[in-house]
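Asks: From the sequence below, what's the structure:
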Amino acid sequence: MMNNPLPQNFTQCLEYYLINLLAKGYSQATVDLKQQILETFFDWLKIQAIFDLDRVNVSVLDTYLENLRSHRKKLSNLPLAQTTIRTRATTVKIFLRGLYTKGIIESNECEKFELPKAGKALPKSILSIQDVLAIIKQVPTHTIKGIRDRAIIECFYASGIRRNELVNLKLEDFDFSARQIKIVNGKGGHDRFVPIGKTAILWIRKYLRDARPYFAHIGSGHTLFLGNNGKKFLPGALTSLMSKYIKRANLNKFGSCHQYRHAAATHMMDNDADIRHVQEFLGHSSISTTQVYVHISKARLQKVYKKSHPRAD
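Replies: Model prediction:
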């Protein structure tokens, strides 16, 4: 068992905290996200010449919050979403609470820190069906890498799965005869089956036949989609790869892997899919999360308006 780290040693405090999260049953993906957020927070603290977690108070967190609000993304120069800001601030607050509970920091004034409102931001720049087709045309499918990249895009759009879910897919998770994928230990630790369309299956078969053997080596294991090094994609590398094709399409829209998930859900709603089915498809634990796609489905709104409003015509 680890001894309590000193509050001046950020690395040891983080390691101690993450080990405790894993022991409590948090998924590796959740732990990895918290680690990324906290490491970014530590980097910011050092810029502020704060090298002791006992010195982090409400005033420090208020300044950090302002920093998050003024931050701009590198690729799009857009501000962070309100939900992202809240997630980062919440992660830091809960981390400090955990250290205080374990007796690592002497006080926890930061418990008084007021978190920003979560907001109800809608997904921005949803890809239309024509946008998805335009992006697909950017993929050089005459190359080995292009075949793989096309298969990944088709899989994302057809199944609506999350980035980490795709990264962790195994060869045995595909049932081609049933046209479905098994998602093992998805968000929240849940397993589920997701249907996948014929076009995606054709491209995944082509990838398995013509491209995967080119990347694969003894260390590849059963990982389905392999990076250039023959290993499982790093999440950041997959994000960069997918955003590259969206940028090439000159759509004036930004995003990466999650864009296809938003698009799949919105297009299903546009075509009168039942919200409960979309919820199951996306793997949402709460239907309130899926409800956002009702609001952004402009086609559905038009249908309902024309059918129900007496002055529609």
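
Asks: going forward, measure contacts and count neighbours with C-alpha atoms only.
Replies: Will do.

Asks: sec struct for residue 182, please.
Replies: Remark: residue 182 carries the secondary structure label strand [criterion: DSSP: H, G, I helix; E, B strand; the rest coil].

Asks: Pull the contacting residues for it.
Replies: Contact partners of residue 182, counting by C-alpha atoms under 8 Å, 6 or more residues apart in numbering, are 173, 174, 175, 191, 192, 193, 194.

Asks: and the first one, how far is that from residue 46?
Replies: Yep, that's residue 173 we're talking about. With distances defined as C-alpha to C-alpha, to the nearest Å, the gap from residue 173 to residue 46 amounts to 44 Å.

Asks: If you count surrounding residues, which of those two has more?
Replies: For residue 173 versus residue 46, the count of surrounding residues by other C-alpha atoms under 10 Å is larger for residue 173: 17 against 11.

Asks: need the contact list for residue 188.
Replies: Residue 188 makes contacts with residue 27, as judged by C-alpha under 8 Å, 6+ apart.

Asks: so how far is residue 197 from it?
Replies: Distance from residue 188 to residue 197, counting by C-alpha to C-alpha: 25 Å.

Asks: With residue 253 instead?
Replies: Counting by C-alpha to C-alpha - residue 253 and residue 197 are separated by 25 Å.

Asks: so residue 228 sits in a helix?
Replies: No. Counting by three-state DSSP, residue 228 falls outside a helix, being coil.

Asks: Mind giving me the packing neighbours of the helix or strand hosting residue 267?
Replies: Assigned by DSSP states H and E, residue 267 belongs to helix 257-270. On a contact count with 3 or more C-alpha pairs under 8 Å, 6 or more residues apart in numbering; DSSP states H and E, helix 257-270 meets helix 144-159, helix 235-248, helix 275-282, helix 292-296, helix 298-308.

Asks: need the next SSE after the first one, C-terminal direction.
Replies: To tie it back to what came earlier, the one meant is helix 144-159. In N-to-C order, the element after helix 144-159 by DSSP H and E is helix 163-167.

Asks: Likewise for the third one?
Replies: Going down the chain from helix 275-282, the next helix or strand is helix 287-290, by DSSP H and E.

Asks: got a list of contacts for that following helix?
Replies: The set of residues that contact helix 287-290 without belonging to it, under C-alpha under 8 Å, 6+ apart, is 275, 276, 278, 279, 284.

Asks: Give me the buried entries from those.
Replies: Restricting the contacts of helix 287-290 to buried positions leaves 275, 278, 279, with burial counted as 16 or more other C-alpha atoms under 10 Å.

Asks: Throw the residues you listed into a markdown table and include distance to residue 209, thanks.
Replies: Below are the buried ones among the contacts of helix 287-290 laid out as a markdown table (distance: C-alpha to C-alpha, whole Å):
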| residue | distance to residue 209 |
| --- | --- |
| 275 | 36 |
| 278 | 32 |
| 279 | 33 |
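
Asks: Tell me the one of those nearest residue 179?
Replies: Within these, distances to residue 179 taken as C-alpha to C-alpha reach their minimum at residue 278, with 17.1 Å.

Asks: One more, so I can put them side by side:
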Amino acid sequence: MKDLITHFIHYLTVERGLAKNTLESYQRDLTAYCTYVREEGFTDINQTTRAQIMGYLMRLQEQGRATATISRNVASIRAFYQFLLREKITDKDPSVNLESPKIEKKLPQVLSVTEVETLLNGPDAHMPAGMRDKAMLELLYATGIRVSELVSLNLADVNLAMGFIKCFGKGSKERIIPLGRLAIENVRGYIERSRPLLKKRGSDEALFLNHHGRRLSRQGFWKIIKKYAQVANSNKEVTPHTLRHSFATHLLENGADLRSVQEMLGHADISTTQIYTHVTKTRLKEVYAKAHPRA
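Replies: Sure, this is the predicted structure:
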């Protein structure tokens, strides 16, 4: 079964071109599922039944796993069996009609414009690392890109003269996103004055570098944004994704159309973007409740 998972991951990589993080999720979910199946005494994929899958999902539930995690496991298992059926490795699909647990859609945490400004003003732009941090935060809020896309940016992906960046999202899909004046100024300042001091013998192409001169990692940026959230004394849970949510919400609040926001965020389905319309409606209700004398 381990070889079958490897075969499946290779198919997802070559044929579907899925992102690295997605591939790792499939690998992790299916490895755990197959370990459970072996513990139950099944070594042949053709022996597994719906009962084994349900037993595995129940174990995840007993372990206190989140509904989203269980739902993702169902999707991984379903895709795996469909692949095996299509490749004629098995003649049955025990995952047919397997229902995913319903996930309660939570509205994303969003910062107000004032809270964003406080966060973005946290770094000391007189220091090389502070100048880099300021440029990253400004760029993240200006474009709404994911943190994985941010740390993957190369110098060649940034066109400050024309005012845009090029990034590769999920499924290696390329998109072009405009930059605002403040983001351009801070990224240019970082490239001209801070990056040469951080570079040392490190990467020639990576845009954002750590203190070793190598490409900054996702974990590295996570620590950076947590530090500035503490400096800003934010009582909200601030993550790299918080600026992405704030970017989308603030655009819609100021009249941007949903299709344009969808394109900038890199959402394949507009229904994913529509959650931000619910956020803006919620915020409107809050403003009304506070401002109207008879609310």
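
Asks: contacting residues around the residue mapped onto residue 274 of the first structure from the second structure?
Replies: In the second structure, residue 274 of the first structure lines up with residue 257, judged by TM-score structural alignment. With contact taken as C-alpha under 8 Å, 6+ apart, residue 257 of the second structure is in contact with no other residue.

Asks: Please identify the residue in the first structure that aligns with residue 236 of the second structure.
Replies: Taking TM-score structural alignment for the superposition, residue 236 of the second structure sits opposite residue 253 in the first structure.

Asks: now swap in residue 99 of the second structure and tell me
Replies: Residue correspondence, TM-score structural alignment: residue 99 of the second structure in this structure matches residue 114 in the first structure.

Asks: same deal with residue 134 of the second structure?
Replies: When the first structure is aligned by TM-score structural alignment, residue 134 of the second structure is paired with residue 150.

Asks: Distance check, the equivalent of residue 14 of the first structure over in the second structure against residue 170 of the second structure.
Replies: When the two structures are superposed using TM-score structural alignment, residue 14 of the first structure falls opposite residue 5 in the second structure. With distances defined as C-alpha to C-alpha, the gap from residue 5 of the second structure to residue 170 of the second structure amounts to 21 Å.

Asks: do residue 116 of the second structure as well
Replies: Spatial separation of residue 116 of the second structure from residue 170 of the second structure under the definition C-alpha to C-alpha is 26 Å.

Asks: and the two? which has more neighbours close in?
Replies: Each of residue 116 of the second structure and residue 170 has its neighbours counted (other C-alpha under 10 Å); residue 116 has more, 21 against 18.

Asks: hmm, back to that, of all the helices and strands packed on helix 257-270 of the first structure, which one is nearest residue 215 of the first structure?
Replies: Minimum separation from residue 215 of the first structure across these (C-alpha to C-alpha) falls at helix 144-159, 9.0 Å.

Asks: what's the mean distance for the closest one versus the second structure?
Replies: Taken against the second structure, helix 144-159 of the first structure registers an average deviation of 1.4 Å after superposition, with mean C-alpha distance after the TM-score superposition for the first structure.

Asks: ok now that helix, how far from the chain's centre?
Replies: With C-alpha atoms, centre = their mean, to the nearest Å as the basis, the distance from the averaged C-alpha position of helix 144-159 of the first structure to the chain average is 17 Å.

Asks: Flag every buried residue along stretch 45-60 of the second structure.
Replies: Going by neighbour count (16+ other C-alpha under 10 Å), the buried part of stretch 45-60 of the second structure is 45, 48, 52, 53, 56, 57, 60.

Asks: ditto for stretch 187-200 of the first structure
Replies: Taking 16+ other C-alpha under 10 Å as the basis for neighbour counts, the residues of stretch 187-200 of the first structure that come out buried are 187, 193, 194, 196, 200.

Asks: just those now: which is nearest residue 87 of the first structure?
Replies: The nearest member of those to residue 87 of the first structure, counting by C-alpha to C-alpha, is residue 187 at 15.7 Å.

Asks: Just give me the match in the second structure for the closest one.
Replies: In the superposition onto the second structure, residue 187 of the first structure corresponds to residue 170 when matched by TM-score structural alignment.

Asks: So for its match, what's the nearest residue that isn't a sequence neighbour?
Replies: residue 19 (5.3 Å; C-alpha to C-alpha, 6 or more residues apart in numbering).

Asks: How about the contacts made by that neighbour?
Replies: Counting by C-alpha under 8 Å, 6+ apart, residue 19 of the second structure makes contact with 13, 169, 170, 171, 172.

Asks: What is the burial count for the first one?
Replies: Counted by other C-alpha under 10 Å, the residues lying close to residue 13 of the second structure total 16.

Asks: what sits against the spatially closest residue to it that is not a sequence neighbour?
Replies: Nearest non-adjacent residue to residue 13 of the second structure, counting by C-alpha to C-alpha, 6+ apart: residue 23, 7.4 Å away. If a contact means C-alpha under 8 Å, 6+ apart, then residue 23 of the second structure has 9, 12, 13 as its contacts.

Asks: What helix or strand is the equivalent of residue 23 of the second structure over in the first structure located in?
Replies: The equivalent of residue 23 of the second structure in the first structure is residue 34 (alignment by TM-score structural alignment). In this structure, residue 34 of the first structure sits in helix 28-47 according to DSSP H and E.

Asks: Show me what secondary structure element comes after that helix.
Replies: As assigned by DSSP H and E, the chain's next helix or strand after helix 28-47 of the first structure is helix 58-70.

Asks: what angle sits between the next helix or strand after that following helix and helix 58-70?
Replies: Proceeding C-terminally, helix 58-70 of the first structure gives way to helix 82-101 as the next helix or strand, assigned by DSSP H and E. Between helix 82-101 of the first structure and helix 58-70, the angle comes out at 160 degrees (axes from the mean of the first three to the mean of the last three C-alpha atoms, to 10 degrees).

Asks: Hey, what's the angle from helix 82-101 of the first structure to helix 28-47? Just curious.
Replies: Between helix 82-101 of the first structure and helix 28-47, the angle formed by their directions is 80 degrees, by the same axes, to 10 degrees.

Asks: got the buried residues for stretch 67-77 of the second structure?
Replies: By neighbour count, and taking 16+ other C-alpha under 10 Å as the criterion, the buried residues in stretch 67-77 of the second structure are 67, 69, 70, 71, 72, 73, 74, 75, 76, 77.

Asks: which residues are contacting it?
Replies: Contacts with stretch 67-77 of the second structure, where a contact means C-alpha under 8 Å, 6+ apart, come from 26, 29-30, 33, 57, 60-61, 95, 98-103.

Asks: got a markdown table for those residues, with distance to residue 219 of the second structure too?
Replies: Converted to a markdown table, the contacts of stretch 67-77 of the second structure look like this (distance: C-alpha to C-alpha, whole Å):
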| residue | distance to residue 219 of the second structure |
| --- | --- |
| 26 | 21 |
| 29 | 22 |
| 30 | 25 |
| 33 | 27 |
| 57 | 30 |
| 60 | 26 |
| 61 | 28 |
| 95 | 35 |
| 98 | 35 |
| 99 | 34 |
| 100 | 30 |
| 101 | 30 |
| 102 | 30 |
| 103 | 27 |
